[in-house]
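>>> could you work out the structure for the sequence below:
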Amino acid sequence: MTELTPLQNLWLTEAVRLREEHAGPLDDLEANRLARAAGGDLAGRIQRRALWLAERDGLTAALRHWLQGARLAVLLMAALACITGAGMAFSALGNGLGPVNIFWALGTLLGLNLILLLSWAVGLVFAGEHGAALGRLWLWLSEKLARDAKAAQLPPALMLLLQRHRLNRWAIGTLVNGLWLLIMLSALIMLVLLMATRQYDFIWESTLLGADFFAALTDALTAVPHALGWSAPRVDMIRVGLDSDYNRALVRQAWAIWLVGAVLIYGVLPRLILMLLCRWRWNRGRARLHLDLNLPGYAQLRERLMPSSERLGINDAAPEHLHRVESAVGAEVSEGALLVAIELDEQRPWPPALPKGVSDAGILDSRESRHRLLEQLTRFPPARLAIACDPRRSPDRGSLALVAELARNAAATRVWLLQAPQGQALDAERLGDWHVALQRLELPFADCAPMGWLENGHD
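I've put the predicted structure just below:
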């Protein structure tokens, strides 16, 4: 399975947020527990939660299908761009049976490209979030080629994520200018091939305009190519016609070189520069992408993913005595027995059969449940407390801090390290970590149910 990129992680996180915003909260108890167990800051936990939900609900597979469709859409659009460019060259030069109006050919090759380039640039500067038809076409094709109903949630999430960081303009700009670069390169290559295999005579014709106008226009268009060392037709070549005695082979060659240079400099190079600029801005912006934790969907997760026990030191370096258990509860003020579990899987049946006089405090998997139980223990401390833990999970500092806090509110405490469900095995190294951690806490522990101890005070 291919590892997801940071952008794809953020993309899936945003898709999950939008899904919950429109359809309501998802069943996320296990996702929250796994995110809390992994630790880290709030943004990292939100991403881990979202990625687990996306994997469970098929959204990760839908993303991979959508990306396959997106790549295929780009290939199809690139093929269409190459065909379009070749068609422009054929349209500009014709079949070679008649003379070619040089300025009509130039307008055919550059006119639409320059108009759309100016339109894109003006929209980028003044409209800010300018959307291009080619960009919308790519999104539409990507969705159709993905053939996954769940992939329909992904394009809106991507657009919102990019718009929030003003990156959509550079993503669309890279696509648009890249496709037009292919069009102009294809036109240029076909132009050279046609001129290399056919003989074209170039003329200028106009009912309203004279030779002086075309001479001035040619000089203006030649300024940049000439500065770059590109040869251009002289004024006397512009003024001559086909009926003159001027060297027609020399005229044909001069106009052909001028036309190729104009397409290269005014058609290919601007699109290449703009595509590289957009790509550079896209790469810079993508590296700075992050979650906006102020969004309502993310702000609501803070209480579930940053539990209160972490105030005891899950994120900061802790001294050796942080989790030491020093119970202040005396035998004379405590009574009864209590069994409590910490973050168990939903598949595990709970609670087990309890002897008479032993109460079940349920499963602690949220900040509210922890607060509620700790408040109860403060008012009514039990004489005996058994804490059930799943040793398949790592003994992170948050869990150990909670175990220590619970033990401080009971006269006597034992930890029950549960057996793995049928068909599964415990990781020996992780189980050893639990043994070491509980020994440091100076708490007795066992892998069998301490029911006799809970009921009678002895095994």
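>>> alpha carbons only for contacts and neighbour counts from here, please
Noted.
>>> residue 159 versus residue 80, what's the distance?
25 Å (CA to CA, to the nearest Å).
>>> what comes up buried for stretch 121-128?
Neighbour-count burial for stretch 121-128, counted by 16 or more other CA atoms under 10 Å, picks out 123-124.
>>> sorry, that was for stretch 191-202
Quick answer for stretch 191-202 (16+ other CA under 10 Å): 191, 194-195, 199-202.
>>> dump the residues you listed into a markdown table; add distance to residue 439 and secondary structure as well.
Formatted as a markdown table, the buried residues of stretch 191-202 follow (distance: CA to CA, whole Å; DSSP: H, G, I helix; E, B strand; the rest coil):
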| residue | distance to residue 439 | secondary structure |
| --- | --- | --- |
| 191 | 81 | helix |
| 194 | 85 | helix |
| 195 | 86 | helix |
| 199 | 93 | coil |
| 200 | 93 | coil |
| 201 | 95 | coil |
| 202 | 94 | strand |
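>>> of these, closest to residue 62?
residue 191 (42.7 Å; CA to CA).
>>> so the closest one sits right up against residue 89, yeah?
Yes - Residue 191 is within contact range of residue 89, at 5.5 Å (criterion: CA atoms under 8 Å).
>>> buried sites along the helix or strand harbouring residue 134?
Taking DSSP states H and E as the criterion, residue 134 maps to helix 133-146. Within helix 133-146, the residues scored as buried using 16+ other CA under 10 Å are 134-135, 138-139, 141-146.
>>> ditto for stretch 79-91
81-82, 84-90.
>>> let's see this one next, to set against the first:
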Amino acid sequence: MLSPQDQLTELVRALETQQHVFATDPLLITEKLQTEKGTPTQKLHRRASGIDSNGALTRVLGKIDGRIKGIITVMSIVWCVSGFLGLFTLLQANVINFFYVLVCLLGFHTIMLVSWLVLTLVNRGKQSSNWFASFVSPSHLIRGKDDITQAAVGLYERQLQHSGMRWYLGKFSHQLWLATLTGMLCAIIFLLIVRQYSFSWESTLLSDRALITLTHLLGWLPNMVGFDVPDNAAIVQSRLVTDALPLSVARQWASLLVGSLLMYGIAPRAIAWLFCALIFSRKKMRLDIKLPYYQKILNFWQRQVVDADDFTEITAPVAPKATVSAGEKLVALLEYPSDIEQWWQIGVEHLDNSDHKIEDFGIVDDRDDMMRLITYLDQNPVQVLLGINNKALPDRGTLRKLDQIATHARHGLIVQLLNDKNTDTSAAEGSLIPTSPPAVRQQQWQTVLAARKIGLVNNQ
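This next block holds a predicted model:
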């Protein structure tokens, strides 16, 4: 399972891609976190918590998680009670056949434990059939047709299909066996306290010597942790007993029975449960920040940080006013097209083909465009008027192009910032990731042009 914070973050992603309306606008939260410190995962967690400001998403996730845990708890209690009642029924006689009871206690359990171990080794790296996913499917646990409920159900079902769930299922299976064995242990201790038992053993094929050897082998591990083991005389004396044994002998057999249940039943299951828990913690599902959705958010945050580091704004520099020469002109757009024809006439008065020889180069975007433009500038002494759309950010790649153009423009370079009103609106409506506010981008370009002493055309 994902952690609660990862679950909330994934649920926000699922709902945002479905154009869900949240309590708080995701764009505002994303912009607010631009300058905050923290790892990418921590910032994504804070973003999800901020978007879920009314806690509606958290409540739905908590409801599903609580019901799954409730089912597991109820099943553990039922298994514990069944183990207690089963052994309580088995130990109704006053004289108990020790080995018969021991086989009833640990026989099937041991077979299942060995089978799990063999299957784990054989199916290593493979995903087992996920019966648990169908048994506790979230669609059976919570009803609701709203977007949040449906997205939360889908999120939990994807988690249940994850490959790491095989270890969660192993942990759950061992937990049920531990509950059963614990119920049996409680029943044995309770009955040994309130009733007095005699223990015997019977065998047609095995001799006394064979049973003595078997008993000592069986009692070796319990004896290591302090449980009593019947001595040779007690073992021989307990064969075919129909009446009460001496109390000291009965206590030795009772101690061996309890010790065997602990050391050969509960202890191996506890080790298997701990092993599955450790492997599951390593292989459990985690937030995949490499998804395109998260990469767009992280790139936006990182790009803002890089720009701020490259162009430290101390006193908000202002670019110098552009001076239009009387010579030939070359007009070009940097990376983005413009919806306005002859856009250069907006900022520079009387700049038209009748008064100036103007060459419209078009858009300068890729490396081929740059090579073609530099070749033209090297062969023609012109002044370059470069139009920059309000979507363009002064990142390293854009500034590298700007510096190359300024170097090769023999009669100088001037810049005109194009404020296309339709651009910001469409970007805000059609993208999940916000761009920088126009005022911020304007000041960024002012800082860049001022540092390079490149004139800026006034569009007002």
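>>> quick one: contacts of the helix holding residue 134 of the first structure?
62, 65-74, 77, 151-152, 155, 172, 175-176 (CA atoms under 8 Å, 6 or more residues apart in numbering).
>>> sort out for me which of the residues you listed are in helices.
Those of those mapping onto helices are 62, 65-74, 77, 155, 172, 175-176, per DSSP state H.
>>> before we move on, the earlier item: could I get the buried residues of stretch 191-202 of the first structure as TSV with distance to residue 239 of the first structure?
TSV is the format used below for these (distance: CA to CA, whole Å):
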residue	distance to residue 239 of the first structure
191	24
194	25
195	22
199	21
200	18
201	15
202	12
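>>> just give me the closest of these to residue 325 of the first structure.
residue 191 (84.0 Å).
>>> tell me the spacing between that closest one and residue 259 of the first structure.
The value you get for residue 191 of the first structure to residue 259 of the first structure, if CA to CA is used, is 9 Å.
>>> for residue 148 of the first structure, same thing?
47 Å.
>>> what about the two, which has more around it?
residue 259 (21 against 16; other CA atoms under 10 Å).
>>> just give me the closest of the buried residues of stretch 191-202 of the first structure to residue 115 of the first structure.
residue 191 (20.9 Å).
>>> list the contacts for whatever residue of the first structure lines up with residue 181 of the second structure?
When the first structure is aligned by TM-score structural alignment, residue 181 of the second structure is paired with residue 184. Counting by CA under 8 Å, 6+ apart, residue 184 of the first structure makes contact with 85, 263-264, 267-268.
>>> kindly report the same for residue 298 of the first structure.
Residue 298 of the first structure neighbours (CA under 8 Å, 6+ apart): 17, 46, 292.
>>> whichever of those residues end up buried, select them in ChimeraX.
To isolate the buried members of the contacts of residue 298 of the first structure in ChimeraX, using 16+ other CA under 10 Å:
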select :17,46
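>>> and the strands in the stretch 151-300 of the first structure?
Using DSSP state E, counting those that start in this stretch, the strands of the stretch 151-300 of the first structure run over 202-203.
>>> all helices of it, in order?
Taking DSSP state H, counting those that start in this stretch as the test, the helices found in the stretch 151-300 of the first structure are 154-164, 168-197, 211-227, 235-239, 248-263, 269-287, 296-299.
>>> what about the very next helix or strand once past the last one, how far off from the second structure?
Moving toward the C-terminus from helix 296-299 of the first structure, the next helix or strand (DSSP H and E) is helix 302-305. Helix 302-305 of the first structure: mean distance to aligned residues in the second structure after superposition is 5.0 Å, counting by mean CA distance after the TM-score superposition for the first structure.
>>> does helix 302-305 of the first structure pack against any helices or strands, and if so which?
Applying 3 or more CA pairs under 8 Å, 6 or more residues apart in numbering; DSSP states H and E, one finds that helix 302-305 of the first structure contacts helix 29-38, helix 42-56.
>>> what are the buried residues along that helix?
Neighbour-count burial for helix 302-305 of the first structure [16+ other CA under 10 Å]: 304-305.
>>> try stretch 154-167 of the first structure
Under 16+ other CA under 10 Å, the buried positions of stretch 154-167 of the first structure are 154-155, 157-158, 160-162, 166-167.
>>> which residue ranges form the strands in the stretch 301-450 of the first structure?
Under DSSP E, counting those that start in this stretch, the stretch 301-450 of the first structure gives strands at 337-342, 358-364, 384-389, 412-417, 445-446.
>>> pull up the aligned stretch in the second structure for the last one.
When you say that, I think you mean strand 445-446 of the first structure. So strand 445-446 of the first structure sits over no part of the second structure, by TM-score structural alignment.
>>> who are the packing partners of that strand?
Using 3+ CA pairs under 8 Å, 6+ apart, strand 445-446 of the first structure is in contact with strand 412-417.
>>> packing partners of the strand it packs on?
Checking 3+ CA pairs under 8 Å, 6+ apart, strand 412-417 of the first structure ends up next to strand 384-389, strand 445-446.
>>> counting contacts, what elements does the first one pack onto?
Here strand 384-389 of the first structure is seen to pack against strand 337-342, strand 412-417, helix 451-456 when contacts are counted using 3+ CA pairs under 8 Å, 6+ apart.
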